[in-house]
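1. I'll drop the sequence and a predicted model, then ask my questions.
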Amino acid sequence: MDATDQPTPGGWRSFWALVAMQIAQAFNVNAVKIILMVLGAWLIERKMAPEGVEHLVTVMLVLPYIIFAPTCGWASDRFAKSSVIQWTSWLQIVAVALTIWALHARHLGLAIGGFFLISTQAAFLSPSKVGVVKELVGSKRLGFASGVLEGTVILAILAGQIIGGNWFDAQLKILGDGYSASFVPFYWVLVIAGVSVGLAYLVRPTAMHPGVPWTFKLATSHVRDLKELFTSQQLKLCGLGVAFFWGFGGFIALIVLQIAESLNHGDEGTATAFAKLWTRAVVGIAIGSVGAGLISRKKIEMGLAPLGAIVMTLGTFALALCPLSSVLQMIMLVIAGAGGAVFLVPLQAILQDAPEADRRGTVISASGLLNNLSGIAFTVLQFGLKYGKVPIGFQFAVVGLLTLAVTWICFKHLAVDFIRLIGLAVIRTIYRIDVSGAPNIPEKGGVLLLPNHVTFADAFYLTAACPRRIRFVMDETFIANFWVRRFTEIFHTVNIARDNPREAIRITIEALKEGHVVCLFPEGQITRTGTLITLERGFELIAKRANCPLVPVWVDGSWESIFSYERGPGFCKKPYRLPPPRSVA
């Protein structure tokens, strides 16, 4: 077992310090970004800068993540992640100070160069910041911690853009000069950078992972790092999904800025209009992050990814039809933002949980490389659409089609998780299920569950009660029915032929050796009397040959169900009580 499967002493205190530190750092990076973007728009309007400055600033944000990706991952794996967090916090102070000097010199190019240094600092921070979470809180609550980390960083990104833009507009209104309007916001950014240094030193020291020395070959090993990410189908799909989310978010942000510029002609009020629209996305992301974090508080819930993708798709297509700056458009920004956050949380949690500790930094850095390649691709796409005079509504439709494709991929790979998520929500709403003894089911490895069989709905009660996904043993004669066959395909049931017991035992043993939780009803049929009937033989041999634990299960309170034989066959019965109580032990 990975030593980081369990939380470390003081790990949660360190985690909350890490959250506060990353909020400060992400706020600063994005406040600087939006100030430089609206300053560029102000200069373009006066013919003092070339068109496309806002896209150049966006590229400068993501370029260090691409150039230095292998080195960032190496530093996170080679040194203690807590030390890297501290070093990079100091670097942000230096980079912000250099950018302030460039603005005083009234040199936009040098200021953008300073922003490149700020982004470089963020690129080196990212793998250590994300990779240290499992070392602090362990695996069990990683889904919740990931929801908090991703939700707060996204909120900090958006807050930095909104507050930074409002700061600039307020100063521009007073001073009437773009460069001068940037000074006060930047000095506050410098103060916040100082606070983040103090927070970085509250993160508990973590272990070093001695590895290979840095070489130029390592620094240019982008393809190798991507191969590390792509060695696992699960990591590859999660990495691509996270990359799509960040590209999608950047694209939407650039469209929102274009809307703000069109409403104010790039002059005073542009940043405020941007903030007004972007605040709605903040609200949506807050709702989505909190909701996903709460649902994932006990384990990583992959069914959230297709759910979030559906919401993103619907919200984006609706944005294509909304009038600019209308109430409906603001509502759809909330919906699209919420969907994006729900989509992101489980994918990012897998990237933190699945790799081994000494490779986690490399995997996360490779994911960051993908994120920023996606960011550049979406930036180039929006640049082409904007300066190709493509209407804003059509731009939303383009990204909506891309989101629809991602939704299809999610359902191709995560249909079971999605149906399980929705189905269990329905079951838990209808039934009051009291669960006891759940810790008796090991977190990993094959387990054979042996429950009593009282109703046709027992599989749903057990699925709602079990902390792990269950594969049910089913007689293959039932799969002649089309709908039952589709059910078995989606939920990967263990289909056996009762007239060939040796083969049935072999198939069940294989599923257990693969590490699945397998449920076998040892009675072989539903009771007609409400009492336990004679158990069929074979499950002892299965458990012995599979070398896995047996867990007896008792489902109580279901004899009075409309799905039992208590009042004869058929489901056209009136429930005795609502909500019907069930007990699973």
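-> In hand now; what should we look at? Residues are numbered from 1 along each chain as shown.

2. going forward, measure contacts between C-alpha atoms and count neighbours the same way
-> Fine.

3. longest helix anywhere in the protein?
-> Ordering each helix of the chain by length in residues (DSSP state H) puts helix 392-430 first.

4. now for that helix, which elements pack on it?
-> helix 233-264, helix 304-321, helix 357-387, helix 458-465, helix 482-491 (3 or more Cα pairs under 8 Å, 6 or more residues apart in numbering; DSSP states H and E).

5. which secondary structure element contains residue 111?
-> Residue 111 belongs to helix 108-137 when assigned by DSSP states H and E.

6. now do that helix against helix 357-387, angle only.
-> Angle, helix 108-137 to helix 357-387, by axes from the mean of the first three to the mean of the last three Cα atoms, to 10 degrees: 140 degrees.

7. in helix 108-137, what counts as buried?
-> For helix 108-137, the neighbour count (16 or more other Cα atoms under 10 Å) marks 108, 110-137 as buried.

8. just stretch 413-433 next, same as before
-> Using 16+ other Cα under 10 Å as the burial criterion, the residues of stretch 413-433 that qualify are 414, 415, 416, 417, 418, 419, 420, 421, 424, 433.

9. possible to save those residues as TSV with distance to residue 378?
-> Output for the buried residues of stretch 413-433, formatted as TSV (distance: Cα to Cα, whole Å):
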residue	distance to residue 378
414	25
415	27
416	31
417	29
418	28
419	31
420	33
421	31
424	37
433	46
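
10. identify the farthest-apart pair in these.
-> Farthest-apart pair in these is 414 and 433; separation 25.7 Å (Cα to Cα).

11. one step back: packing partners of the helix holding residue 111?
-> With contacts taken as 3+ Cα pairs under 8 Å, 6+ apart, helix 108-137 sits against helix 11-45, helix 53-67, helix 69-78, helix 81-104, helix 142-175, helix 327-353, helix 357-387.

12. picking that back up, next one: the longest helix of the chain to chain centre, how far?
-> Distance of helix 392-430 from the chain centroid (Cα atoms, centre = their mean, to the nearest Å) equals 14 Å.

13. same question for stretch 516-524.
-> 33 Å.

14. that older thread, angle of the longest helix of the chain against helix 357-387?
-> Going by the same axes, to 10 degrees, helix 392-430 makes 140 degrees with helix 357-387.

15. helix 392-430 vs helix 482-491, what angle?
-> Interaxial angle of helix 392-430 relative to helix 482-491 (the same axes, to 10 degrees): 100 degrees.

16. between helix 233-264 and helix 392-430, find me the angle.
-> Using the same axes, to 10 degrees: helix 392-430 against helix 233-264 is 130 degrees.

17. this is the comparison structure:
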Amino acid sequence: MASNQDPSNQAPSKPLAPKEVCQFKLLAQKRFAPFFWTQFAGAANDNLFKFAFTVLVTYQLTISWLPAHMAGLVIGAVFILPYLLFSATAGQLADKYPHQLIIRRLKLLEVAIMVLAAVAFFFNWIAVLLLCIFLMGLQSTLFGPVKYAYLPLQLRPAELTGGNGMIEMGTFVAIVLGSLVGGVLIDAGSAGRIYVATGCMVLAMVGYWSSTRIPTMAATDPGLRINLNPFSETWKNLSIARQNVVVFRSVLGISWMWFVGSVLMSQFPVIAKEVLYGNTQVASLLLAVFAIGIGIGSLLCEVLSHKQVEIGLVPVGALGMSVFLVDLYFATRHLPDPGHLLSVAEFASSLANWRVMVDLLLLCLFTGLYSVPMYALVQMRSQPSHRARIIGANNILNAVFMIASAILTGLLLQWGLSIPQIFLVLALANAVVGAYVFLLVPEYLLRFVAWILTHLVYRFSIRGRENIPAAGPAILACNHVSFVDAVLLMAASPRPIYFIMDYRIFRNPVLGIIFRMAKAIPIAPQREDPAAFEAAFAKAAEALRNGDLVGIFPEGAITRDGQLQRFRRGLQKIVTDVQAEGINPPIVPMALSNLWGSFFSRIEVRDGQNVAMVKPFRRGMFSPVGLDIGPAMPSHTSPEELQKQVQALLEQAGQAQPSASA
């Protein structure tokens, strides 16, 4: 059948305008804005209080039982301890009760804690201030599962990465502002403590006011019986999280990010004073750079992922974290002692200090690229009725990692390691942990390969992404143009796809590794290997029974002339195998366009031969490639009807105007 599948002078079609809004426009919507500002005020208050208290103990007071060099670690550990003790209970509460009700009551609790802290600041009661740190940690513990369970209920799947990016950006901007204000207020002479107490109470009341604007919603599991035993419930939550391997490994990856981040955040006053020889304003400047980097990285996630949960960014983030931790070690290990504490102006006058700030900024930018997709993945793939408890399990592990971070950092300092040497240890450990997680969950590396292919090799445009089912079994049927068609479809889908692919492609030393990692299903012609033929269809049927996506190329082989070939009847066999069990998976037609003649497709050479993967730059870099996804068709659709629909998508792509990259 003739096809204008790949007109050389046409670019892929422009995506339909989605119903979802961009991440910044969420701030104008009631479903998101009040929650954002409630979270923002809470994060600012936490850090105003913690940072002011840390500076007070580090710079202004001499306390025998709380040495200055250990103050940040101790305060951080006390704040995190409730996460370890009460996260399991917090997850249950967030599943059982309406989210807006929990948030409002927690903001009232925050007001009460700040009143107690104000009294403690006035009378200089350090032990009571530590108690308030613990209580603020408890309030944050109870808020955590609500925070991350709320977003998937209010945002569409394509908005989830952007929404998480906004929350992460807002959180770290709040850290900046809270820490800066805390440092300035506590440094304002004898009245500094009163200023800090007043600022904390004002932020608590602003947070409560904003929480009253959060829309009402139903509880996700109102019949849940609360188990008050934190130990048994913690084990139960961890068991729930472990049921989904990808989710649980992602939770571990998030916890590792907090391990690394807590070392930096708890040590900023000490880093500023003992490594960079700066005053309290320099410590605040470092926090500002830290938060700005996280914010930029978090916002970049939506830009780089094009409105889907793109975990291919996670390896990019992990690599960047290690690179800039190493350079931070080299940048700080031999800084000269000026003999006095530097002001911000004096600090900024040194080129060496600018290198430190750039390293810190880029380290945090890559941390944002690392963390936001992981959070979005956990939210998207967790069962809604158990989502808050899984997030509770995440918070438990975060707490364990952060407390372990504080303990190990303290031990390393006691054993004589310098802070720059700790940066180097973190860099090496991050590389090892990253490699371990990505080998355990190959999906991260696969999505990384897909991201590279669709951003650096091709300029990939997608139309109709919303036609891929967000849940449940489905068959994705696409024309077959190149050896990387499966990788391109992988990049377009927020869910994993189990591909049925010609067994010969697995012989390629590079692509074979990729497709084995993707758990692709090799298929051989029935006349050549009947057992392998039947095994392939059995595995495809099993994937559909499990509610997964199955990808198939009905032509049976890569096109040799750039035209659409006759669709074979293997797809009908897959459908027939599961229909007997009452499963009727929809068939989603897909059409790759403008791919013929690229490096990974075949191309006609002399003597009528067709070869692939020769002359890598024969179409240049960033060659435009398109994917059009049509509405789902019923499972009884014949191969001829499906072929007509794919043909129509190809013709539509050929007539479209050039589109923006997706």
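-> Received it, and whenever you're ready, just let me know what you need. Note that the structure is predicted; figures quoted are calculated from it, not measured.

18. just to revisit the earlier point, pipe the helices and strands packed on helix 392-430 of structure 1 into CSV and attach mean neighbour count and distance to residue 150 of structure 1 per row.
-> Listed next are these as CSV, based on neighbours: other Cα atoms under 10 Å; distance: least, Cα to Cα, whole Å:
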stretch, mean neighbour count, distance to residue 150 of structure 1
helix 233-264, 20, 11
helix 304-321, 24, 14
helix 357-387, 23, 14
helix 458-465, 20, 27
helix 482-491, 14, 30
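
19. with distance to residue 14 of structure 1 as new columns, can these be given to me in TSV?
-> Shown next, in TSV, are these (distance: least, Cα to Cα, whole Å):
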stretch	distance to residue 14 of structure 1
helix 233-264	25
helix 304-321	27
helix 357-387	18
helix 458-465	33
helix 482-491	39
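
20. of all those, which lies closest to residue 39 of structure 1?
-> helix 233-264 (11.9 Å).

21. and after the closest one, which helix or strand comes next?
-> Next along the chain after helix 233-264 of structure 1, taking DSSP H and E as the criterion, comes helix 270-295.

22. which residue in structure 2 lines up with residue 410 of structure 1?
-> Residue 410 of structure 1 maps onto residue 437 of structure 2 when the alignment is built from TM-score structural alignment.

23. in structure 2, what sits opposite residue 91 of structure 1 in the alignment?
-> Residue 91 of structure 1 maps onto residue 109 in structure 2, by TM-score structural alignment.

24. scratch that, residue 244 of structure 1 is what I was asking about
-> Aligned partner of residue 244 of structure 1 by TM-score structural alignment: residue 256.

25. one step back: surely the match of residue 410 of structure 1 meets residue 248?
-> No: if you go by Cα atoms under 8 Å, residue 437 of structure 2 and residue 248 don't touch, sitting 10.6 Å apart.

26. how near is the aligned residue in structure 2 for residue 217 of structure 1 to residue 90 of structure 2?
-> In structure 2, the residue matched to residue 217 of structure 1 (TM-score structural alignment) is residue 229. Taking Cα to Cα, to the nearest Å as the measure, residue 229 of structure 2 falls 12 Å from residue 90 of structure 2.

27. neighbour-wise, which of these two wins?
-> residue 90 (30 against 12; other Cα atoms under 10 Å).

28. ok, now which ones touch the more buried one?
-> By Cα atoms under 8 Å, 6 or more residues apart in numbering, residue 90 of structure 2 lies in contact with 141, 142, 143, 144, 145, 389, 392.

29. what residue of structure 1 takes the place of the last one?
-> What that stands for is residue 392 of structure 2. Taking TM-score structural alignment, the alignment pairs residue 392 of structure 2 with residue 365 from structure 1.

30. confirm for me that that match is in contact with residue 67.
-> No: judged on Cα under 8 Å, residue 365 of structure 1 makes no contact with residue 67 at a distance of 11.2 Å.

31. in structure 1, which residue is most central in space?
-> residue 345 (2.1 Å; Cα atoms, centre = their mean).

32. quick one, what contacts the aligned residue in structure 2 for that residue?
-> If you follow residue 345 of structure 1 across to structure 2 using TM-score structural alignment, you land on residue 372. By Cα under 8 Å, 6+ apart, the contact set of residue 372 of structure 2 is 161, 164, 165, 168, 298, 301.

33. tell me the counterpart of the third one in structure 1.
-> So that's residue 165 of structure 2. Looks like residue 165 of structure 2 aligns to residue 147 there (TM-score structural alignment).

34. quick one: the closest residue in space to its match that isn't next to it in sequence from residue 498 of structure 1, how far?
-> In this structure, residue 147 of structure 1 finds its nearest non-sequential neighbour in residue 293, 4.4 Å apart by Cα to Cα, 6 or more residues apart in numbering. Per Cα to Cα, residue 293 of structure 1 is found 43 Å from residue 498 of structure 1.

35. okay, the two: which has more neighbours?
-> Higher neighbour count among residue 293 of structure 1 and residue 498: residue 293, with 29 against 15, using other Cα under 10 Å.

36. I'd say the more buried one and residue 152 touch.
-> No: the pair residue 293 of structure 1 and residue 152 fails to qualify as a contact (Cα under 8 Å) at a distance of 11.0 Å.

37. so what corresponds to residue 386 of structure 1 in structure 2?
-> By TM-score structural alignment, residue 386 of structure 1 lines up with residue 413.

38. residue in structure 1 matching residue 555 of structure 2?
-> Using TM-score structural alignment, the equivalent of residue 555 of structure 2 in structure 1 is residue 523.
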